[in-house]
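Q: How does the following fold in three dimensions:
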Amino acid sequence: MTLNNSLLILIKQNPGITYNDIHTKFASRYKNPASAKSALMRGLKDMTSFGLIKKDGLKFFITDKGLSSMSVEMKDKLVLKLNQSMKKPIDNLDELVKLLVVLLQRGAEDSDLLRNAKDNSAFTINDLVEVRKEIRSKRKYLKKMGELLDTQIEKLKEIDFNDSLLINFDADFVDKLIKYCNGQKILVETKDESILSKVPSHWIKQNTISVEGSDISLLIQLILASPWAKVVIYVPGVKINLMAGKASIFGSHKTISEFYSNMLVNMALDENNY
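A: Down below sits the predicted model:
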């Protein structure tokens, strides 16, 4: 969008806006204040000369001519965007539908907009019908692929393929993790000094911490106090990556399912997402 168009929109949306307020909104576009001032002064002067805006004291207002100019510009841009979207309609489907909705809504109140669209559009209703056919064809294909994928997922579960789970790393998770470990030895890998500096030295070998029994609870609570630290926890049959307050859990499907059901007994397993 050109500077003049941006200025027109700003003045239209803020009748009576002053130069200082305009400068404040546009100064960040330029490397230095002098460049911003020069460009804005030139733009405002040109638009005033062309009758697109008028100045009343220190305040700027858009004129009818300015509104008309902006309307024409917007009409042209709308049709241009529609033509661009129709070059690859499936890739731009969301944008295409939104633009068509805008065209029809505005066109109901502005006959010039529809006339402009009819005169300058590079597509027809039949082109849109063909797009719809392609969508329906893809929908059938995706449905078939989804059904085939469901079958493969079930077969992978039967052979106990690798699985994963992403959940929040919070106090509730920690309590259930400690119970799941049941005192068995766990290994923790981290380079985070906020954790390493707080654990006894005899727990640490290089960047790996090894604990079992009641020490598990102490260590996990320390990790919980640094939820943004990068940590990897190894418990029997399960690897847990901790980062940014999330726990990514990896293991075989049966192990993950057991881990999940044992730890989160109060949560229903949603087969559509898992």
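Q: Please make it C-alpha for all contacts and neighbour counts, starting now.
A: Will do.
Q: thinking in terms of the whole chain, how far from its middle is stretch 176-196?
A: 33 Å (Cα atoms, centre = their mean, to the nearest Å).
Q: Would you do the same for the sequence below? I want to compare the two.
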Amino acid sequence: MTTKNTILLIVKQTPGIDYNSLLNKFSSSYSNINSARAALSRSLKDLTTFGFLGRKGNRYFLLDKGESEIFSELKNKLVIGLNDSLIQKNPVNDVDNIVQRLQIIIERSRQDKSLLKTSKTSIGFSISDLDDVNETLSKKIKHLNYISKVFGDQIESLKELDFNDSFSLAFSSTSSKFIASIFAGTGDEEFPVETQSAFFQKVFSGELGLKSKSNSFSVPKESLELFAASISKNSISAGNYIVTLFSSVFKAQFFGSRVIVSGPYSALSKWKKQLI
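A: This is a model prediction of the structure:
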């Protein structure tokens, strides 16, 4: 509901409401009373200027134009929207909007008998139509629950068959040590590295003294932590280029401020548990 129509509805329900009482009702949707007061003052000025509300002293009354605006919003924006949602081929696909609009209509109809009458005469569907949508929704939920169970079982099977898994984490001095520990634990003595970044190629060959071949380098086991720390230190200067570190078990891809480590589920799971 717009700010304008919220105010009109409050005044309709409480004819002659004073400013402070109106502010108390209106401010419930604001976290800050000053913001609510500013929004209410601006809207009241417009609503009185354009003939939606009348004012006598500090009290406000709904005029015919304001009454028409409320019914227009109810009929055109809510009821027509509901009708359109329910006549489509698969109304269950729009159930979020249906539920939202129905709730607004129910709440307003309970507050105002004239709005209730307008709702009843304008709605182009029956309760049985809603029951049909609800039945379809229940079947869809049942099917999704079944699919979810099958999907979960398939995930467990992939774990048993040791398919690849991965995790992502923010790259920092702490996580660089963690990555170094993961690769050092594989038993490998040398770790291939690939990058298209001329910046990192210069860092690896110059600063770290790594052996290079084209765009590839080789990191000895004892230099893993220094290698990871160097990427962490220089990641901002290098931009979005990817640096990939390989072992006989794992692969780590460094880009920007993050790193993704992948490998067989059985080997990676113990490291993932340390992140929790």
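Q: where does the TM-score land?
A: Here the superposed chains carry a TM-score of 0.66, computed using TM-score structural alignment, normalised by the length of the first structure; 228 aligned residues with a Cα RMSD of 3.7 Å.
Q: Could I get the full set of helices for the stretch 1-150 of the first structure?
A: Assigned by DSSP state H, counting those that start in this stretch, the helices in the stretch 1-150 of the first structure fall at 3-13, 19-26, 33-49, 64-85, 93-107, 111-120, 125-158.
Q: Just send the ones you listed back as TSV, with mean neighbour count too.
A: As requested, these are arranged in TSV below (neighbours: other Cα atoms under 10 Å):
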stretch	mean neighbour count
helix 3-13	17
helix 19-26	14
helix 33-49	15
helix 64-85	17
helix 93-107	15
helix 111-120	15
helix 125-158	12
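Q: can these go into a markdown table with extra columns for distance to Lys176 of the first structure?
A: Below are those laid out as a markdown table (distance: least, Cα to Cα, whole Å):
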| stretch | distance to Lys176 of the first structure |
| --- | --- |
| helix 3-13 | 55 |
| helix 19-26 | 52 |
| helix 33-49 | 58 |
| helix 64-85 | 51 |
| helix 93-107 | 43 |
| helix 111-120 | 62 |
| helix 125-158 | 24 |
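Q: between the ones you listed, which one is nearest to Ser217 of the first structure?
A: helix 125-158 (32.1 Å; Cα to Cα).
Q: How far off centre is the helix or strand just after the closest one?
A: Going down the chain from helix 125-158 of the first structure, the next helix or strand is strand 162-168, by DSSP states H and E. How far strand 162-168 of the first structure lies from its chain's middle: 21 Å, per Cα atoms, centre = their mean.
Q: Next, the angle helix 125-158 makes with strand 162-168 of the first structure.
A: On the basis of axes from the mean of the first three to the mean of the last three Cα atoms, to 10 degrees, strand 162-168 of the first structure is oriented at 110 degrees to helix 125-158.
Q: average gap between strand 162-168 of the first structure and the second structure?
A: After superposition onto the second structure, the mean distance of strand 162-168 of the first structure to its aligned counterpart is 3.2 Å, using mean Cα distance after the TM-score superposition for the first structure.
Q: what helices or strands is that strand leaning on?
A: Judged by 3 or more Cα pairs under 8 Å, 6 or more residues apart in numbering; DSSP states H and E, strand 162-168 of the first structure is in contact with strand 246-252, helix 253-263.
Q: ok, average deviation of the first one from the second structure?
A: This means strand 246-252 of the first structure. Relative to the second structure, strand 246-252 of the first structure is 2.9 Å off (mean Cα distance after the TM-score superposition for the first structure).
Q: Of the helices and strands packed on strand 162-168 of the first structure, flag the one that's most buried.
A: Neighbour counts (mean count of other Cα atoms under 10 Å) averaged over each of those peak at strand 246-252, with a mean of 19.
Q: Now do it: which elements does it pack against?
A: Using 3+ Cα pairs under 8 Å, 6+ apart, strand 246-252 of the first structure sits against strand 162-168, strand 238-243.
Q: Could you save these as a markdown table and add columns showing mean neighbour count?
A: What follows is those, written out as a markdown table (neighbours: other Cα under 10 Å):
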| stretch | mean neighbour count |
| --- | --- |
| strand 162-168 | 15 |
| strand 238-243 | 19 |
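Q: Could you check how far whatever residue of the second structure lines up with Leu104 of the first structure is from Leu9 of the second structure?
A: In the second structure, the residue matched to Leu104 of the first structure (TM-score structural alignment) is Ile106. Computed with Cα to Cα, to the nearest Å, the distance linking Ile106 of the second structure and Leu9 of the second structure is 14 Å.
Q: ends of stretch 120-130 of the first structure, how far apart?
A: Stretch 120-130 of the first structure stretches 20 Å from its first residue to its last (Cα to Cα).
Q: Touching it from outside, list them.
A: 79-80, 82-83, 86 (Cα atoms under 8 Å, 6 or more residues apart in numbering).
Q: Repeat that for stretch 102-119 of the first structure.
A: 75-76, 78-79.
Q: Trp271 of the second structure touches Ile182, doesn't it?
A: Yes. Counting by Cα atoms under 8 Å, Trp271 of the second structure sits close enough to Ile182 to count as a contact (7.4 Å).
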